[in-house]
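**Student:** Predicted model and sequence follow; I will ask about them next.
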Amino acid sequence: MTDINSPEEKARYERGLAVLTEVDGGSAPAVMENLADIAPALAHHIVAFGFGDIYARPGLDPKQRQLITLGILASLGGCEPQLEVHVKTSLNVGLTPSEIVETFIHTAGYAGFPRALNAVGVAKKVFADRGLLPVSSDR
C-alpha cells in the first residue's frame, strides 16, 4: 500500500496540485472534498498520478491533453460528471466551444451516436452555464 504521507507522495501531490490549479479553473477542490470522508487516498491519487505524473509530462500541451480526454470520456460513456469537469477545463485552457463540439462529432464515428449525443448534452449544459450558447459551426 502507498503511504500518501511519504515525502515522494507529497511531492507528486504538490506537483499535481500545481498543474490542476493551472488548468482546472476552480472546480477541483469540490471534487477532492467530496472524496475526503470516504476515499481520501483516491483524491490523492487523482491529483498525484493524474496531474502530477500524467498531465505534468512534456510532449503535449494542455489543449491537446484536453482534446484526448474529451474523446476518451465521451467514448467510454457513463462518465458524464467527469466529462462535465473536463469540458469546463477545456474551456479554461483555451479550447473553443466549436472545437469541443467538433471533438464529439468526431467521436460519433468511433464510439457511436448515443455517446456523442450524451457528450454534446453535457457540453451544452456547460456552455449555457457560461453564456456561450449558441455555438457557431461551419457545418
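**Tutor:** Nice, thanks for sending it over. Numbers count the residues shown, from 1 in each chain.

**Student:** Could you use CA atoms for every contact and neighbour count after this?
**Tutor:** Fine.

**Student:** which residues touch the residue positioned nearest the centre of the chain?
**Tutor:** The residue lying closest to the centre of the chain (CA atoms, centre = their mean) is residue 86, at 2.7 Å. Counting by CA atoms under 8 Å, 6 or more residues apart in numbering, residue 86 touches 66, 69-70.

**Student:** and residue 29, what helix or strand is that in?
**Tutor:** helix 28-36 (DSSP states H and E).

**Student:** Buried residues of the following helix or strand past that helix, list them for me.
**Tutor:** The helix or strand immediately downstream of helix 28-36 is helix 40-45, counting by DSSP H and E. Within helix 40-45, the residues that count as buried by 16 or more other CA atoms under 10 Å are 43-45.

**Student:** Need those residues in JSON lines (columns: distance to residue 117).
**Tutor:** Formatted as JSON lines, the buried residues of helix 40-45 follow (distance: CA to CA, whole Å):
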{"residue": "43", "distance to residue 117": "29"}
{"residue": "44", "distance to residue 117": "32"}
{"residue": "45", "distance to residue 117": "30"}
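
**Student:** so which of those residues comes closest to residue 126?
**Tutor:** residue 43 (23.5 Å; CA to CA).

**Student:** Next one for the comparison:
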Amino acid sequence: MKKSVLLFFIILFSLNMNAQNNESQTLNAQQQSIVNIAALTAVGNLSSLKTQLHAGLDGGLTVNEIKEILVQMYAYCGFPRCLNGINTFMSVIDERKAKGIVDVEGKEASPIVDTQSKYETGKQTLQQLTGIEEKGPKMGANAFAPIIDTFLKEHLFADIFSRDVLSYQQRELATISVLSALEGVAPQLQFHLGVGLNIGITKGQLMQLFSIIQAQIGEKQAEVAKNELEKIKK
C-alpha cells in the first residue's frame, strides 16, 4: 500500500514538472500581447495595432503596462512611431470608455531612490541582463562615440529599465519583438536574444514570438530572427 502511494506521488510530481516545463515553452496571453503591440508599433501598422491594444486590455494587461510598452518603443524605433502608438492607444481607451468598459489602470512606477549615479545604475542593470561583467576599456561604437555609451546606460538602462511597471522579461520581449519586426538591425537583435535567454525567456517562447512576427510582419523578418537565434550558443 505504501509503495502504491509513493508511486502515485512520484507520477503526480512528474506530471507537474512536465506541465511546468511545457508552460515555460509558451507565451501566455499577456506576453503575446506585448509581442503584438511592440512589433506593430515598430512598423507603424496602426489599424492592426488598435486591434491588438483591445486584445491586450481584454487579456489582462493594465493601462499602465501598455503605456510603458509604448513609451519604451521610442528607444528602439524612434519618437514618431512611439507617439503614433500612444495616440492610437488613447483612441482605444476613449472608445472603451464610451462603451462603459472600465479598464484596470495598474500600478505606477515606484519612486527611484538609488543614490548612485545613473551611469552606474545603468551599468549594473546591463551587467545583470547580460550576465557579463563589464571590464577594461570601452570597445566598438562605445569607444568611437563615448556619449552613446553614456546615453545607453543613463537613459535606457537606468531611466527606463528602473521603472518597475514592467519586469525585465517583459521589457526584453518588447525589445526583441521590435528588433524582429524591423529590417537591418540583426546585430542588435542577436544581442537582445542573448539577453532574453540569460534572464529566463526560453527558446520555445522565442520561437512562438517569431511565429507572431511571421503572422503580423512577414515571413522574411521571422526567418531573420530565427537565424540570429541559431547563432547564439546557449
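**Tutor:** Arrived safely. Being a predicted model, the structure only gives us computed values, none of them experimental.

**Student:** Mind checking the TM-score on these two?
**Tutor:** Aligned and superposed, the two chains score 0.77 in TM-score terms (TM-score structural alignment, normalised by the length of the first structure); 118 aligned residues with a CA RMSD of 1.9 Å.

**Student:** Looking at the second structure, which of the contacts of residue 86 of the first structure hold up?
**Tutor:** Among those, the contacts conserved in the second structure (both residues aligned by TM-score structural alignment, their matches' CA atoms under 8 Å) are 66, 69-70.

**Student:** From those, keep the buried residues only.
**Tutor:** The buried subset of these (16+ other CA under 10 Å) comprises 66, 69-70.

**Student:** Out of those residues, name the ones that lie in helices.
**Tutor:** 66, 69-70 (DSSP state H).

**Student:** okay if I get those residues as a markdown table plus distance to residue 79 of the first structure?
**Tutor:** A markdown table is the format used below for those (distance: CA to CA, whole Å):
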| residue | distance to residue 79 of the first structure |
| --- | --- |
| 66 | 15 |
| 69 | 11 |
| 70 | 10 |
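
**Student:** nearest to residue 90 of the first structure, of the residues you listed?
**Tutor:** Closest to residue 90 of the first structure, out of all of those and judged by CA to CA, is residue 66, at 5.6 Å.

**Student:** matching residues in the first structure for stretch 11-29 of the second structure?
**Tutor:** On the first structure, no counterpart of stretch 11-29 of the second structure exists by TM-score structural alignment.

**Student:** Give me the residues contacting stretch 101-121 of the first structure.
**Tutor:** Residues contacting stretch 101-121 of the first structure (CA under 8 Å, 6+ apart): 67, 70-71, 74-77, 80, 83, 123.

**Student:** can you check stretch 76-92 of the second structure too?
**Tutor:** 41-44, 46, 49-50, 53-54, 67, 70-74, 175, 178-179.

**Student:** give me that answer again for 7 Å
**Tutor:** Contact with stretch 76-92 of the second structure is made by 41-42, 44, 46, 50, 53-54, 70-71, 73-74, as judged by CA atoms under 7 Å, 6 or more residues apart in numbering.

**Student:** can you tell me which of those residues are in helices?
**Tutor:** Short answer: the contacts of stretch 76-92 of the second structure in helices (DSSP H) are 41-42, 46, 50, 53-54, 70-71, 74.

**Student:** farthest pair in the residues you listed?
**Tutor:** Of all pairs in those, the most separated under CA to CA is 54 and 74 at 21.2 Å.

**Student:** thought residue 62 of the first structure was touching residue 91?
**Tutor:** No. Here residue 62 of the first structure lies out of contact with residue 91, judged by CA atoms under 7 Å, at a distance of 10.7 Å.

**Student:** list the residues that contact both of the two?
**Tutor:** By CA under 7 Å, 6+ apart, no residue touches both residue 62 of the first structure and residue 91.

**Student:** Which residue ranges of the first structure form helices?
**Tutor:** 7-24, 28-36, 40-45, 62-76, 80-92, 97-111, 113-129.
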